[in-house]
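Asks: Kindly return the folded structure for what I paste below:
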Amino acid sequence: MSIVAAFFDDAFPPKSKFSVDDIPDLTGKIAIVTGSSAGIGVETVKALLIHNAKVYMANRSEAKTAPIIQKLKEETGKEAIFLKLDLSNLRQVKQAAAEYLSKENELHMLFNNAGVMVPPIENITSDGYDLQFGTNVLGHFLFTTQLLPVLLSAARTTGKPSRVINTSSNAHRIAKTIEFETLKDGPKRLKKSPSNLYAQSKLGNILFANELARRYGDQGIVSTSLHPGLLRTELQRDMSKTQMRLFGWTFQPAEKGALTQLWAGTMPETEAYNGKYLSAWARVSQPNAASQDTVLAKNLWDWLEDQVAQL
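Replies: I've put the predicted structure just below:
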């Protein structure tokens, strides 16, 4: 499928056959949703609470998250739990995982939902990485791998796979490979546009998800990646007026964007979708060729491991 054809397929997907009402009872299940202080993250948390899951909202700001927790409690009768997570700071990511591990022995659903899109080029993480790749890919890699013990424990205890759901984007189609020399701050990174760096990070999400599927699928983890749809959320805060004029008319409400990741994380049929790429609204789709490159995926995993080895 060409980039243009894929864009129109993503912009105008068929009506979903899945709704949040289809989610089974999640009593006894624990979920973490990163980036859940706005947009599809909040909608994901709400649906999980309605269906009786215990939900940790992993966000940077407790002050911003607290009123959302209260609002969700009023709407659902269930109270989510705040977990401080700053994906742009690797040591803090490790602390967040340690905090969770000190409280829980299992994790059934990990929604790697947080993301940064087209910030100013000068923005980098506290560790010196490109802000988009450092947050969208490296931070989530560290968080996920630190939580592997409880993901695997949940799979052993329940006899059902634990789910890791990685939110990517149709923007990944623009990226042809991972240019490793652009992942840290430096002259080569500064020659790239924020849009190209975003696309590269979204390709990274799929490659990571696929490699996680290959390494841990036989141990009880189902790892998927997805394009949630073209959505109207806070993610567009750094988009230019030109970009908004070009694409803004296609954006859908945030609650629709939660459908695909909720489907991936909760439904019995998606237990068989390890390593699959999903798209709006709740369907299997085909990502670009680069995302299926197993050598590139292994090289990325090795690079990610190297970055966090000394923490």
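Asks: switch to C-alpha atoms for all contacts and neighbour counts from now on
Replies: Noted.
Asks: So what's the gap between stretch 258-270 and the chain middle?
Replies: A distance of 13 Å separates the centroid of the chain from that of stretch 258-270, by C-alpha atoms, centre = their mean, to the nearest Å.
Asks: Please disregard the earlier target; I meant stretch 16-31.
Replies: The answer for stretch 16-31 is 18 Å, by C-alpha atoms, centre = their mean.
Asks: what does that stretch rub up against?
Replies: 47-48, 51-56, 106-111, 259, 262-263, 266-267, 280-283 (C-alpha atoms under 8 Å, 6 or more residues apart in numbering).
Asks: Could you also give me the structure for this next sequence, so I can compare it with the first?
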Amino acid sequence: MTWSTADIPDLTGRRALVTGATSGLGYETAKALLEHGAEVLVAARNPEKTADAVERLQQATGKQPVSVELDLADLSSVERAATHVANSYDSLDILVNNAGVMATPFRQTIDGFELQIGTNHLGHFALTGRLMPLLKGGRVVTVSSFMHKSARGIAEADLRQQASGYSKWPQYSKSKLANVLFMLELGRRVPAVLSVGAHPGYASTHLQAAGPELAGAKLTAKLWSGANLFAQSAAAGAQPSLYAATQPELQPGTYVGPSFFEFRGAPKLVHPTRTAQDPELAQRLWVWSVEATGVDPALTVPR
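Replies: Below is the predicted model of the structure:
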């Protein structure tokens, strides 16, 4: 299968929300959606960076995106953002759950969850649930990573992992496993929306260096930046997400990644691990996530 952003259909009249769209994959996803006629909401944590991204997107595409303040590591911020969107719009056609953090030093979210799982999974779980009334007939794209393949499972205790025993890469992998488990379970529980997933392969973004920067490890951050010389561009890395968000007639649970050993190249349909496809594990994660966030996407019925 050979596919590029030139194959994206006309999206005039469609509305999309992309999380983490101030840079990297999210920015490129928002840019391509705008270029093909969609109205795009740019949801991100830092108001200054969001305003800058909105300006750059407008200059690049001639289309005016809308900013939404959203901190996925704060469930009250998720609620405020979703309420704002619901009060401003009557429908949402595409939700791209893209934002994330990677390999951070031990931190907790405002609500006491481990930062990586709290941001990458729980924040998006709650956001999806709170936006569900707008999404009837719409599409939810959850962005994972090939790193989910190294996770052998996930337990309820991982949501509130403590500093003792914390290991940043295994925890990141679990958060990405949670993304796939959620994507598949959402499709089973809420057939009124199309739930699909994607991963970028190895793409050049700031995400790799952000964790070391947070830890104050400037040299490691520079090494990651150097390693990005071997990665595909953020625009190329965004193609699987864009395929998942726009390709007609996809089936629920479709998972898209790069064609060359899932590392780089044009998007194609790929397969999550057997663990990620375990329905019993997905059901348990769903229950834990509902208890953690107070939101059940299966109960917030689309309008």
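Asks: just to revisit the earlier point, next step: the contacts of stretch 16-31 of structure 1 restricted to strands.
Replies: The strands, defined by DSSP state E, take in 54-56, 109-111, 283 from the contacts of stretch 16-31 of structure 1.
Asks: now the residues you listed: which count as buried?
Replies: The neighbour count (16 or more other C-alpha atoms under 10 Å) marks 54-56, 109-111, 283 as buried among these.
Asks: Out of these, flag the one nearest to residue 246 of structure 1.
Replies: residue 283 (25.6 Å; C-alpha to C-alpha).
Asks: And the closest one? What does it align with in structure 2?
Replies: Counting by TM-score structural alignment, residue 283 of structure 1 lines up with residue 268 in structure 2.
Asks: just the strands in the stretch 151-300 of structure 2 please.
Replies: Assigned by DSSP state E, counting those that start in this stretch, the stretch 151-300 of structure 2 shows strands spanning 194-198, 255-260, 264-269.
Asks: scratch that, the stretch 1-150 of structure 2
Replies: Going by DSSP E, counting those that start in this stretch, the stretch 1-150 of structure 2 shows strands at 15-19, 39-44, 66-69, 94-97, 139-143.
Asks: what span of structure 1 lines up against the third one?
Replies: Under the alignment (TM-score structural alignment), strand 66-69 of structure 2 falls on residues 81-84 in structure 1.
Asks: Next, the buried residues of the matching stretch.
Replies: In stretch 81-84 of structure 1, counting by 16+ other C-alpha under 10 Å, buried: 82-84.
Asks: Over to stretch 107-124 of structure 1?
Replies: 107-119, 121, 124.
Asks: Then stretch 211-225 of structure 2?
Replies: For stretch 211-225 of structure 2, by 16+ other C-alpha under 10 Å, it's 211-213, 220-221, 224-225.
Asks: can you check stretch 59-79 of structure 2 too?
Replies: 61, 63-65, 67-79.
Asks: Next, the distance between the ends of it.
Replies: Taking C-alpha to C-alpha, to the nearest Å as the measure, stretch 59-79 of structure 2 stretches 30 Å from start to finish.
Asks: can you list contacts of it?
Replies: With C-alpha under 8 Å, 6+ apart, stretch 59-79 of structure 2 has contacts from 31, 34-35, 39-47, 50-51, 54, 57-58, 81, 85, 109-111, 115, 118-120, 122-124, 126-127, 130, 293.
Asks: One more pass at 7 Å, please.
Replies: 31, 34-35, 39-45, 47, 50, 54, 58, 81, 109-111, 115, 118-119, 123-124, 127, 130 (C-alpha atoms under 7 Å, 6 or more residues apart in numbering).
Asks: Show me those residues that map onto helices.
Replies: 31, 34-35, 47, 50, 54, 58, 81, 115, 124, 127, 130 (DSSP state H).
Asks: Dump the strands of the stretch 1-150 of structure 2 to CSV, plus distance to residue 192 of structure 2.
Replies: Formatted as CSV, the strands of the stretch 1-150 of structure 2 follow (distance: least, C-alpha to C-alpha, whole Å):
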stretch, distance to residue 192 of structure 2
strand 15-19, 17
strand 39-44, 22
strand 66-69, 25
strand 94-97, 13
strand 139-143, 9
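Asks: re earlier: from the buried residues of stretch 211-225 of structure 2, which is closest to residue 254 of structure 2?
Replies: residue 211 (29.6 Å).
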